[in-house]
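Chemist: Using only what follows, build the 3D model:
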Amino acid sequence: MQQDMNFLDRNEFNFEPSEEVVKAFNNFDIKKLCFYTRIYGEGKKSIFSDFLSERYDINEQQIILGYGAEDLLKQAVHYFLTEGGSKTMLIPKYSWWYYKSIADEVAGTTLQYPVYENGDTFCYDFEGLKAMVDEVKPKILLVASPNNPTGNGLEPSELERLLQMVQPSTIVLVDEAYASFVSDDTSYVKKLVETYSNVVICRTLSKFYGLPGLRMGFGFVGRGEEMDRFTRYSNKYLGYDRLSEEIAIAALKSEEHYRHVANVMQEAREMYNREIAPLNGFKVYRSVANFILIKYPIELKEALQQAFADQSYKIKFMDEPGINTHMRITLGRREQNRTVCDTILHIAKQQ
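Modeler: Next comes the predicted model:
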């Protein structure tokens, strides 16, 4: 009998939603779908943006909502690359293919800035990036923290350093899809959006809160005329999905549940470092996201792929230049993590 497939290739959620999320779904008043939201009468866009305003202590007018973080990223790239002036966006050397794709959709130019391997992690070359920014004068500088697929993140002080190195005319677009795995301290977000008029920070419920199928993203923007125009462009006149709003609020109220899941993922990181890192030809990189990047001997690729297929597991084998000898593995349940680790150990011993 065919086993159920274990999807550990797209950084999805292999756990259960919180009880609060289940209750929000089961107790939803279906009649609400018969009417548009009434919160627009208060000058607000959504009960979710209102909730986020209180949670982050940020003006509701500086909060944007979208169909996942991918939608917010697309909105920002499409808007800022077409409003006039430069049509150039800088992205990390190793990053999500989607960034270039959405710039291509509006005939934008995408250039990669330096990211270098440093021990068991990857780092931004701030000096090299500063020189590139001064020369190119891009409209958008996109940073991902944590970054997919490398798993490294930026400290709040490093984000501020990036904002200080660009002109106010350059938008610093920050993809923080995985940021909640790093810390529950979000006080720096308020400081950045209140200090800098050219910052857009995007988050999602798809990763830490395990709801990629909900398609709910949120973001924060700086204050200023340009950002006011962007938020008007981004806002939905008739409101947002009323069921998704209530589920999203329930998810953000379930911190304890999702921190427990994050602890299981931390156990997996430690296991991979303890058991896979010492293997000949293998290297395990530090990660602050819900996945881990592992370098492996390329001659084992076919054997690893077949072994995972036999176990009904899907793993992401990277094919980008520079990291085409790496695999990215979503951190799942304990038994899934154990199976992946044992599979790698089995194949490695056959070298």
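Chemist: contacts, neighbours, all on C-alpha from now
Modeler: Noted.
Chemist: for Phe122, helix, strand, or coil?
Modeler: At Phe122 the chain is in strand, as set by DSSP: H, G, I helix; E, B strand; the rest coil.
Chemist: That one against Tyr94, yeah?
Modeler: No. At 9.4 Å, Phe122 and Tyr94 do not qualify as touching, with contact defined as Cα atoms under 8 Å.
Chemist: what residues are shared contacts of these two?
Modeler: 115, 150 (Cα atoms under 8 Å, 6 or more residues apart in numbering).
Chemist: Spit out the contact partners of Ile63.
Modeler: Taking Cα under 8 Å, 6+ apart, one finds 49, 52-53, 218-221 in contact with Ile63.
Chemist: how far away is Asn11 from Pro17?
Modeler: 15 Å (Cα to Cα, to the nearest Å).
Chemist: From the neighbour counts alone, determine which of those two ranks first.
Modeler: The residue with more neighbours, out of Asn11 and Pro17, is Asn11; 24 against 16, by other Cα atoms under 10 Å.
Chemist: Apart from its neighbours in sequence, what residue is nearest that one?
Modeler: Spatially, and ignoring its direct neighbours in sequence, Asn11 is nearest to Thr330 (5.0 Å; Cα to Cα, 6 or more residues apart in numbering).
Chemist: which residues does the one you found contact?
Modeler: Contact partners of Thr330, counting by Cα under 8 Å, 6+ apart, are 8-12, 290-292, 315.
Chemist: Could you single out the nearest of the residues you listed to Ile102?
Modeler: Of all the contacts of Thr330, the one sitting nearest Ile102 is Arg10; the distance, using Cα to Cα, is 19.0 Å.
Chemist: mind checking the SS state of the closest one?
Modeler: Put simply, Arg10 is coil when judged by three-state DSSP.
Chemist: Could you check how many residues crowd around it?
Modeler: Around Arg10 there are 13 residues (other Cα under 10 Å).
Chemist: List the contacts of it.
Modeler: 316, 330.
Chemist: where's it relative to Tyr113, distance?
Modeler: Taken as Cα to Cα, the span from Arg10 to Tyr113 is 25 Å.
Chemist: and if you look at Tyr196?
Modeler: To Tyr113, Tyr196 is 22 Å away according to Cα to Cα.
Chemist: How about His257?
Modeler: Using Cα to Cα, we find His257 at a distance of 37 Å from Tyr113.
Chemist: again with Val284
Modeler: For Val284, the distance to Tyr113 - Cα to Cα - is 24 Å.
Chemist: And this one, please, so the two structures can be compared:
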Amino acid sequence: MSSSIEELARANVRKLTPYQSARRLGGNGDVWLNANEYPLAVPFELSQNTLNRYPECQPKQVIERYAAYAGLQPDQVLVSRGADEGIELLIRAFCEPGKDAVLFCPPTYGMYSVSAETIGVEYRTVDAQEEWQLNLPAIAERLDGVKLVYVCSPNNPTGNLIKPEDIRQLLEMTRGKALVVADEAYIEFCPAATLTGWLQEYPHLVILRTLSKAFALAGLRCGFTLANAEVIALLMKVIAPYPLSTPVADIAAQALSEQGVAIMKQHVKEVLANREKLIADLRECDCVEKVFTSETNYVLARFTASSAVFKTLWDQGIILRDQNKQPGLSGCLRITVGTREECDRTIEALKTLPGASDSREQA
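Modeler: You can find the predicted model right below:
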């Protein structure tokens, strides 16, 4: 029976490799540094008791508060079940399966390909250049038939910003042809780099945001798509009738209040201080070959014998994110910035591991 059921599924779904989220990978740790979450809970509680009624499709208070926070008008904001739903809504609204394509530049976030494959839309990749910047000439050669170009900045998992002048060139070459989707999931850690101020100049620019990272609400699953009103109106045609549950809208509105934003900014200050100490400490570990610059709440590092490092820490309950399968990231592990105690425990574990010269001597 199971084989016949599988044959009923779409061919692209049968072939699909699902996105391996941090929770899907499992683990029995007590130091979770693999999902880029804020390490502590936030002090919000449910205030509404209207679960017998359907929620608003686009909760007015959430939309208005996020628009004010982002410096935009309410008709430029759409709220969804995480930024992941925004990724998918754009493909559903703008890409014809079997005809159009999306493009992105690995190493980068894995859901761009999964969403495209799920819907049956071709995805094209142009590997990033040195320091993970855009290869604009190669992108230009592959734009025929592309409707969406996803650019993650700061980029996950590398942590770097994409040069604004390169994004501007990309916007110019795609004008009238495709949308450029800037994924700003981590922008609160480098707010000056946001592209929201470019929306008026570029009607085909779209920006993705989330409450999962700096707002410390990964479990809420609440994200935002920022764009010109014409784009938002098209996305509203394909979004689910009730994308946000009443409890999600309730907490999101609190997080976007004046007090909630102040709490977020304090979290960011703490994370940035912990990040700088973590980077400095990582550079003192023999098993670390290179630590990359980060504009986010995580750090990418290249290790000697990274698989052994990953397993050793896993066995000690310290869960990191293995990036070895990503293009150009051989030997790399991504480490979320946790509490000071969690970072210190990670460094203590790493300092017991041999470095490159020690590994060669033991071979």
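Chemist: The residue nearest to Asn11 of structure 1 pairs with which position in structure 2?
Modeler: Aligning on TM-score structural alignment places Thr330 of structure 1 opposite Thr336 in structure 2.
Chemist: Ok, Lys100 of structure 1 next?
Modeler: Match for Lys100 of structure 1 (TM-score structural alignment): Ser113.
Chemist: which residues make contact with stretch 212-228 of structure 1 from outside it?
Modeler: Counting by Cα under 8 Å, 6+ apart, 12-13, 62-72, 189, 192-206, 244, 248 sit against stretch 212-228 of structure 1.
Chemist: Give me the subset of the residues you listed lying in strands.
Modeler: Of these, the ones assigned to strands by DSSP state E are 63-66, 199-204.
Chemist: quick one: which of those has the most company?
Modeler: Thr204 (30 neighbours).
Chemist: Any figure for the gap between the nearest residue to it once chain neighbours are set aside and Cys202 of structure 1?
Modeler: Among residues not flanking Thr204 of structure 1 along the chain, Gly217 sits closest, at 4.1 Å (Cα to Cα, 6+ apart). Gly217 of structure 1 sits 7 Å away from Cys202 of structure 1, taking Cα to Cα as the criterion.
Chemist: same thing with Asp134 of structure 1?
Modeler: For Asp134 of structure 1 relative to Cys202 of structure 1 (Cα to Cα), the value is 25 Å.
Chemist: What ranges does structure 1 have for its helices?
Modeler: 19-26, 47-56, 68-80, 98-104, 126-136, 156-165, 187-195, 225-234, 242-252, 255-275, 301-310, 334-348 (DSSP state H).
Chemist: Turn these into JSON lines, columns for distance to Asp175 of structure 1 and mean neighbour count.
Modeler: Output for those, formatted as JSON lines (distance: least, Cα to Cα, whole Å; neighbours: other Cα atoms under 10 Å):
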{"stretch": "helix 19-26", "distance to Asp175 of structure 1": "25", "mean neighbour count": "16"}
{"stretch": "helix 47-56", "distance to Asp175 of structure 1": "17", "mean neighbour count": "17"}
{"stretch": "helix 68-80", "distance to Asp175 of structure 1": "8", "mean neighbour count": "21"}
{"stretch": "helix 98-104", "distance to Asp175 of structure 1": "10", "mean neighbour count": "17"}
{"stretch": "helix 126-136", "distance to Asp175 of structure 1": "17", "mean neighbour count": "14"}
{"stretch": "helix 156-165", "distance to Asp175 of structure 1": "11", "mean neighbour count": "15"}
{"stretch": "helix 187-195", "distance to Asp175 of structure 1": "12", "mean neighbour count": "16"}
{"stretch": "helix 225-234", "distance to Asp175 of structure 1": "17", "mean neighbour count": "15"}
{"stretch": "helix 242-252", "distance to Asp175 of structure 1": "19", "mean neighbour count": "19"}
{"stretch": "helix 255-275", "distance to Asp175 of structure 1": "20", "mean neighbour count": "17"}
{"stretch": "helix 301-310", "distance to Asp175 of structure 1": "30", "mean neighbour count": "15"}
{"stretch": "helix 334-348", "distance to Asp175 of structure 1": "27", "mean neighbour count": "16"}
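Chemist: For Val143 of structure 1, find the nearest of the ones you listed.
Modeler: Among the helices of structure 1, if distance is taken as Cα to Cα, the winner is helix 156-165, at 8.7 Å.
Chemist: what separates that closest one from the chain centre, distance-wise?
Modeler: Centroid separation for helix 156-165 of structure 1 versus its chain: 19 Å, with Cα atoms, centre = their mean, to the nearest Å.
Chemist: okay, the angle between that helix and helix 126-136?
Modeler: Interaxial angle, helix 156-165 of structure 1 versus helix 126-136 (axes from the mean of the first three to the mean of the last three Cα atoms, to 10 degrees): 30 degrees.
Chemist: re earlier: overlap of the contact sets of Gly217 and Cys202 of structure 1?
Modeler: In contact with both Gly217 of structure 1 and Cys202: 69, 72, using Cα under 8 Å, 6+ apart.
Chemist: residues contacting the alignment partner in structure 2 of Ile171 of structure 1?
Modeler: Matched to structure 2 by TM-score structural alignment, Ile171 of structure 1 sits across from Leu179. Neighbouring residues of Leu179 of structure 2 by Cα under 8 Å, 6+ apart: 147-149, 204-206.
Chemist: switch the cut-off to 6 Å
Modeler: 148, 204-205 (Cα atoms under 6 Å, 6 or more residues apart in numbering).
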